[in-house]
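K.L.:
any chance you can model this:
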Amino acid sequence: MALPKKPVVIVLAFFAIYVIWGSTYLLNKIAVTELPPFKLAAIRFIVASILIFIIAKLLKVNISISKQQFKNTIIAGFLFLTFGNGVVVWALKFVDSGFAALEISAQPLVVLILMRIFQGKKIATMSYIGVVLGFIGIYLLVSQKQLISQENQMVGMIMIFVCMISWASGSLFVGKADLPSNYFVNTGYQMLTGGIMLAIASLFFGETWSLPTQWSTTVQWSMLGLILFGSIVAFTAFNYLLKVVSPEKVATSTYVNPIIALFLGWWILNETITLQSIIAAVVLLTGVYFINTNRVIKPRGIGR
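P.N.:
Sure thing, here's the model as predicted:
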């Protein structure tokens, strides 16, 4: 069945991957001030996966998968969501949402380096320039005195970088793994398995669980936004755009998300935006642009 290419639908889809995904950093930051991080992420992805399977059933989509595909979704779910997202949510207890989004925008740089190390992939000249600019941008971001002086902020930034390695490893894994061809089904199983592992991690670390009725109204709305919009609407829009417009246009979300996150963090949470942070953003995103122009961007994960 051909997908509709109505301009209004395309604009709304771009709004979803630009603004909604850019706002997930803010929503996680708000929620993690009150909820334990692994519990927060576990609830988000388990509930989202259940909703996805319900929608799939209503659309008469076959959700059955092979044992090997199920094993692969567990691995991908761990790399992208259990570790990749769960630890980022933990880091947001100490790191401003805008800084976290800007650091995470360097993920294509990490993917490129791992491809070079483990797959022997040759790096184009423009990509080398992008790598250099990316490292300069990250250095400018994390070398600010106000970051180093705040308790646990540098630890949070380091752990976010480790999460980027996890995401990059997941990207390389799913590029060759046998996974469900339907992105909706693939997402549902990754969220379900990743969410269950997050719940286990939450219990292992002794996090306190509470009913949604005990949460503040702000946190309730934040969680609702993460589940419905961040996990379902935006990812559906992402895959829709990959089918109706060029991958390069879809990849522009890489540059827009951190800008949206920086702005929302400043506007709503009064997070500080320094001149050095702005310069770091320009340098880092320019580097990411150079890297992305030399490869085709494909959907790799659901870690936002």
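K.L.:
CA atoms for contacts and neighbours, from now on please.
P.N.:
Fine.
K.L.:
where is the longest helix in the chain?
P.N.:
helix 153-176 (DSSP state H).
K.L.:
hmm, who's touching that helix?
P.N.:
Contacts with helix 153-176, where a contact means C-alpha atoms under 8 Å, 6 or more residues apart in numbering, come from 75-76, 79-80, 83-85, 87-88, 90-92, 94-95, 100, 103-104, 107-108, 110-111, 114-115, 142, 147-148, 300-301, 303.
K.L.:
here is a second sequence; please produce its structure as well for comparison:
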Amino acid sequence: MLSIPVGAALCWIYLVWGSTYLSNRIALESMPPSLISGIRFLIAGSVLLLISALSGARLPKLGEWKVAAVPGVLMIAIGQGSMVYAGPMLPSGIIALLFAMLPIWTTLLQWAMPGGTRPSAGVLAGLLLGSAGMALLVGRGSGAGTHWQLEGLVAVVLGTLSWAVAALYMKRRAPQGSALQGAAMQMLTGGACQILVATLCGDWQTFSFGQITPRSGWAVTYLVIVASVITYPVYNWLVKAATPTLVATFAFVNPVVALYLGWLVLDEKMTALMVLSSVLIVCGVIAITFAQARANRGDRLALAEKAAGAGKLQGSGI
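P.N.:
This is a model prediction of the structure:
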């Protein structure tokens, strides 16, 4: 079974990042998309770097900044940025659904990489269940599909692919400092890229901080403190502690959380089909979780048997 820290980290990410779709939607009421993400991550990254320095950690070296810049650009500037960018074009629930492609991208990329292994039957079954649930949810909005902008759809799909590449990169690279410091460097590089995009697009010319409504202000505050300062270090730790496919299951659960929050907070309609699709998605996550736990247990037993066999050989003088 999964360890308690891994399970707790997964649940936290499921709930918090599932709520960011609603928060971004509220923030968009009075702020441009690129500025929302840029300001969010620059503030959060600065806070994390300050906390890291006050805790006695040394300042990052140039080489560490270069390593952190890769997931910073792929995961934050492109991955997160694409979702906020698509916010004015697509319903928040549909953006969350499209992001549920992340586990599929992650599994396929792991399989395609040199030395990659074919996904187990349990993982494939979980991906199939999650994809079926996602398809039902997308089908729910088919009547309004003609109003969805292709530009937004393409942006989110590319964002999920970029996030999957970043997760695999982080898994294969040696750790660069603490999870706290790594998250800070990623946020600062990703946030800086988004501020640059906002500047090039002329967002500063039509924006003033005085136009931010209280609702948008509280939404951005939540995104900075809870969704970024607290949760990104948890995610960075989880990427190292669990398999990429298991970590990526948050993208299956996030749409469920986003839809239910829309129902509770924004009084959006909840149908029986939505409930059924949510159940399929959760069952898919459970299947992947148990398949990964079984595979990890098998790997540990194989290593233990190998070590025991080596010990016997040494004891016999061979």
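K.L.:
buried sites along the longest helix of structure 1?
P.N.:
Across helix 153-176 of structure 1, burial judged by 16 or more other C-alpha atoms under 10 Å covers 153-154, 156-157, 159-174.
K.L.:
for stretch 268-286 of structure 1, same thing?
P.N.:
For stretch 268-286 of structure 1, by 16+ other C-alpha under 10 Å, it's 271, 272, 277, 278, 280, 281, 282, 283, 284, 285, 286.
K.L.:
re the thing from before, and the contacts of helix 153-176 of structure 1, which are buried?
P.N.:
Judged by 16+ other C-alpha under 10 Å, buried ones among the contacts of helix 153-176 of structure 1: 75-76, 79-80, 83-85, 87-88, 90-92, 94-95, 100, 103-104, 107-108, 110-111, 114-115, 142, 147, 300-301, 303.
K.L.:
can you flag which of these belong to strands?
P.N.:
Nothing among these maps onto strands, per DSSP state E.
K.L.:
okay, and which of those map to helices?
P.N.:
75-76, 87-88, 90-91, 100, 103-104, 107-108, 110-111, 114-115, 142, 147.
K.L.:
how close does residue 306 of structure 2 get to residue 230 of structure 2?
P.N.:
40 Å (C-alpha to C-alpha, to the nearest Å).
K.L.:
let me redo that: residue 101 of structure 2
P.N.:
25 Å.
K.L.:
please say which of those two ends up with more neighbours.
P.N.:
residue 101 (23 against 18; other C-alpha atoms under 10 Å).
K.L.:
that one: what's it in contact with?
P.N.:
Going by C-alpha under 8 Å, 6+ apart, the list of residues near residue 101 of structure 2 reads 131, 157, 160, 251, 252.
K.L.:
let's see it at 7 Å
P.N.:
Contacts for residue 101 of structure 2 (C-alpha atoms under 7 Å, 6 or more residues apart in numbering) come out as residue 160.
K.L.:
how near is it to residue 204 of structure 2?
P.N.:
With C-alpha to C-alpha as the criterion, residue 101 of structure 2 and residue 204 of structure 2 are 33 Å apart.
K.L.:
now do the strands in structure 1.
P.N.:
Using DSSP E, strands in structure 1 do not occur.
K.L.:
tally up the residues packed near the aligned partner of residue 192 of structure 1 in structure 2, please.
P.N.:
Under the alignment by TM-score structural alignment, residue 192 of structure 1 pairs with residue 188 in structure 2. Residues lying near residue 188 of structure 2 (other C-alpha under 10 Å) number 29.
K.L.:
which ones are touching the nearest residue to residue 192 of structure 2 once chain neighbours are set aside?
P.N.:
Leaving aside its sequence neighbours, residue 192 of structure 2 sits nearest to residue 38 (C-alpha to C-alpha, 6 or more residues apart in numbering; 6.4 Å). For residue 38 of structure 2, the contacting residues are 191, 192, 194, 195, by C-alpha under 7 Å, 6+ apart.
K.L.:
which of the residues you listed sits closest to residue 234 of structure 2?
P.N.:
Distances from residue 234 of structure 2 to these, taken as C-alpha to C-alpha, are shortest for residue 191 (18.7 Å).
K.L.:
gap between that closest one and residue 71 of structure 2?
P.N.:
Counting by C-alpha to C-alpha, the gap from residue 191 of structure 2 to residue 71 of structure 2 is 12 Å.
K.L.:
residue in structure 1 matching residue 55 of structure 2?
P.N.:
Under the alignment (TM-score structural alignment), residue 55 of structure 2 maps onto residue 59.
K.L.:
before we move on, what about residue 70 of structure 2?
P.N.:
Counting by TM-score structural alignment, the partner of residue 70 of structure 2 is residue 75.
K.L.:
what's the closest non-adjacent residue to residue 64 of structure 2?
P.N.:
Residue 64 of structure 2 sits nearest to residue 176 (C-alpha to C-alpha, 6+ apart), 6.0 Å away.
K.L.:
around the equivalent of that neighbour over in structure 1, count how many other residues there are.
P.N.:
Matched by TM-score structural alignment, residue 176 of structure 2 corresponds to residue 180 in structure 1. Residue 180 of structure 1: 19 surrounding residues under other C-alpha under 10 Å.
K.L.:
residues contacting residue 180 of structure 1?
P.N.:
Here residue 180 of structure 1 is in contact with 65, 69, 186 (criterion: C-alpha under 7 Å, 6+ apart).
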